[in-house]
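**Student:** here you go, sequence then predicted model.
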Amino acid sequence: MTGHSIIRSFENIMMIYLATTFYLMITISIEAAPSRGDLCDDMMRSVNSLCPRHEKVVSCPDAEQLQKRLDDAVILNWNLMSALAAAETKLAKLENTGTSTATEKNKCQALDGLFYLERCYTVALPTVGKYMGFDEAAERCNETGGILGEVYSVDHETALQTFIRPLIPSSKNFLYVWIGMKYQQSTSTLLYRNGEEKATTDFRWDAMYPRSDSPYMALEVGSDGDYAVGFWNARPDHDVDAVLCEKTL
């Protein structure tokens, strides 16, 4: 449910709640009044004017009808109070979620990261030398309080390539970045940490990949946006430029 729909529901509940409460007050006043004639008629007109889209009270009820309507109104009033409390809770959660998301995004940007799918993605370089193997890549992410980054859709892949592209040195045409999924040749799928599997065809790959020699994966990013490249798989000791890390803030 969106924020606007919650607010509209909240406003509708408030209007019905107020009308029902007023109906209760009127009904109790009629029941207690010594003379029900003109007083009843005036008050019924007030109820009708307040609730134009609901059942009209066209005449004064007798004592039995009056008691039944009073009982029904009490139940309705209680239900509306419960619905009103639930709407307030949902609205508060929505406001807190929006504030929390904005804070997490700001924290991620402060780390020079990409905030995507409520996760912060950063790129870590080798501590020694120009390249790193898969084991060192995993350690680099642990050092930053994160884990190896996983890519969840082709749109996510594109967003990461756009994010990584400015990090490519002018002396290079491509940057290779370790990622966390595992390639499964037997099923032509990618395996995620949570056990989920996705088809290799759901993503872009380098023209010569995937190959059958290793489950370890990296993302290749071209310096030219028109040549974005994509996934490839390699041995864990392969020389790779950097690693993609992800964490929840």
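**Tutor:** It's in.
**Student:** drop to CA atoms for contacts and neighbour counts, all remaining ones
**Tutor:** Noted.
**Student:** off-centre distance for the lengthiest helix in the chain?
**Tutor:** Identified as the longest helix of the chain according to DSSP state H is helix 63-110. Counting by Cα atoms, centre = their mean, to the nearest Å, helix 63-110 is centred 20 Å from the centre of its parent chain.
**Student:** take this one as well and set it beside the first:
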Amino acid sequence: MQMSDLKYFAPYLVDSLIMSKSISRLIPVLALFWCVRSSSQQHLICKNIEDVFPEDGIAETQPRHSGVQGPAEIFGPKGERGNRAPPVQMDYDLIDDIIAVKVTNSFSVINSTIAELSRNVSTLLSEWERLKPTIERKDAAEVSTAPATTDATTAATPEDECRVRVGLLHSGKCFTLPYLSSSVGIKYDEAVAECAKQGTLMAEIHDRVQQTALYNFALTKMPAGTSKIAIWFGMEYQHSTSSLLYRSGMEKHSSQFQWYPGYPSTSSPRKYIIMNVRNDGSSNFGLWNYLKARPLSGVMCEKET
């Protein structure tokens, strides 16, 4: 092979070595094939080594020229899918150990708190046992020095008893309204049972003065938002004599009482006495003789004082 041939093939050999980044192999080859001592002009490889290989990289020997972009890369066929990695192995024993340690620590804190509370309770009980005799002696001394009371001063008066019942004391009797409703009515027999449950009887009206007092008492007990109510009483109307019949068998003429306009009714089933009470300023109020099975707002009861 002639020197001219070596010069022809040398560039391709250099390019290959540069592409493979085998710089250590490049220098001897260049020195062998390109250094021509007799030539008056030095070739690239015979230049100073610092000019060929600067510190920041390999020097370019040819100016760059823009050209037409080459064809895109053509990839080969896709290879077979590799094997799946083995699943992660969970160390459940380690997890259980961690949980057990945390639970044990929590119970330790709880047990310490309970122990402290127990000590506090024991301290309080000990203090109570220490102070108990002193407290008992003090209570006994206060009882022994308290003024004596008599039955006369402690016995409840009729007014007190009636006040407890939230009733009206009138004519030696305590009148109450144990049942009064603006929505759910009560029939005559239910009214009798309601008074008996209170240890009382259905109230009876004996004159106009008492009727007015009981009427005003009922006004004070009317449910909120209600303009009129009707209340059962214990008398019965006697059609044959136009009078009111009492439990004692006594009768009083109907003219001794104030009646609702149009009453007493002449219908024979209507014999049970009720009082109509209104707070709307109407003058239409008073007694009715009514039917036993009809439900009314409430019942008035009485008890001897």
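**Tutor:** Now that the structure is in, tell me what you want to look at. As the structure is a prediction and not an experimental result, all values here were calculated from the model.
**Student:** what's the longest helix of structure 1 packed up against?
**Tutor:** Other elements packing on helix 63-110 of structure 1 under the criterion 3 or more Cα pairs under 8 Å, 6 or more residues apart in numbering; DSSP states H and E are helix 3-32, strand 114-116, strand 119-124.
**Student:** what separation do you get for residue 264 of structure 2 and residue 271 of structure 2?
**Tutor:** For residue 264 of structure 2, the distance to residue 271 of structure 2 equals 9 Å [Cα to Cα, to the nearest Å].
**Student:** among the helices and strands packed on helix 63-110 of structure 1, which is the most enclosed?
**Tutor:** Per residue and on average, the most neighbours among these fall to strand 119-124, with a mean of 22 (mean count of other Cα atoms under 10 Å).
**Student:** now do that strand: which range of structure 2 does it align onto?
**Tutor:** Mapped onto structure 2 using TM-score structural alignment, strand 119-124 of structure 1 covers residues 173-178.
**Student:** hmm, who's touching the matching stretch?
**Tutor:** Under the contact criterion Cα atoms under 8 Å, 6 or more residues apart in numbering, stretch 173-178 of structure 2 has outside partners 162, 165-169, 194-195, 198, 203, 214, 218, 221, 298-305.
**Student:** what about it, how far off from structure 1?
**Tutor:** With mean Cα distance after the TM-score superposition for structure 1, stretch 173-178 of structure 2 departs from structure 1 by a mean of 0.7 Å once superposed.
**Student:** make JSON lines from the helices and strands packed on helix 63-110 of structure 1 and add distance to residue 235 of structure 1 to it.
**Tutor:** What follows is those, written out as JSON lines (distance: least, Cα to Cα, whole Å):
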{"stretch": "helix 3-32", "distance to residue 235 of structure 1": "48"}
{"stretch": "strand 114-116", "distance to residue 235 of structure 1": "27"}
{"stretch": "strand 119-124", "distance to residue 235 of structure 1": "19"}
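**Student:** gap between the residue sitting nearest the centre point of structure 2 and residue 116 of structure 2?
**Tutor:** Nearest to the geometric centre of structure 2 sits residue 110, at 28.6 Å (Cα atoms, centre = their mean). Residue 110 of structure 2 sits 10 Å away from residue 116 of structure 2, going by Cα to Cα.
**Student:** residue 219 of structure 2 too?
**Tutor:** 63 Å.
**Student:** what of residue 135 of structure 2?
**Tutor:** 28 Å.
**Student:** also residue 210 of structure 2?
**Tutor:** Distance of residue 210 of structure 2 to residue 116 of structure 2, computed by Cα to Cα: 71 Å.
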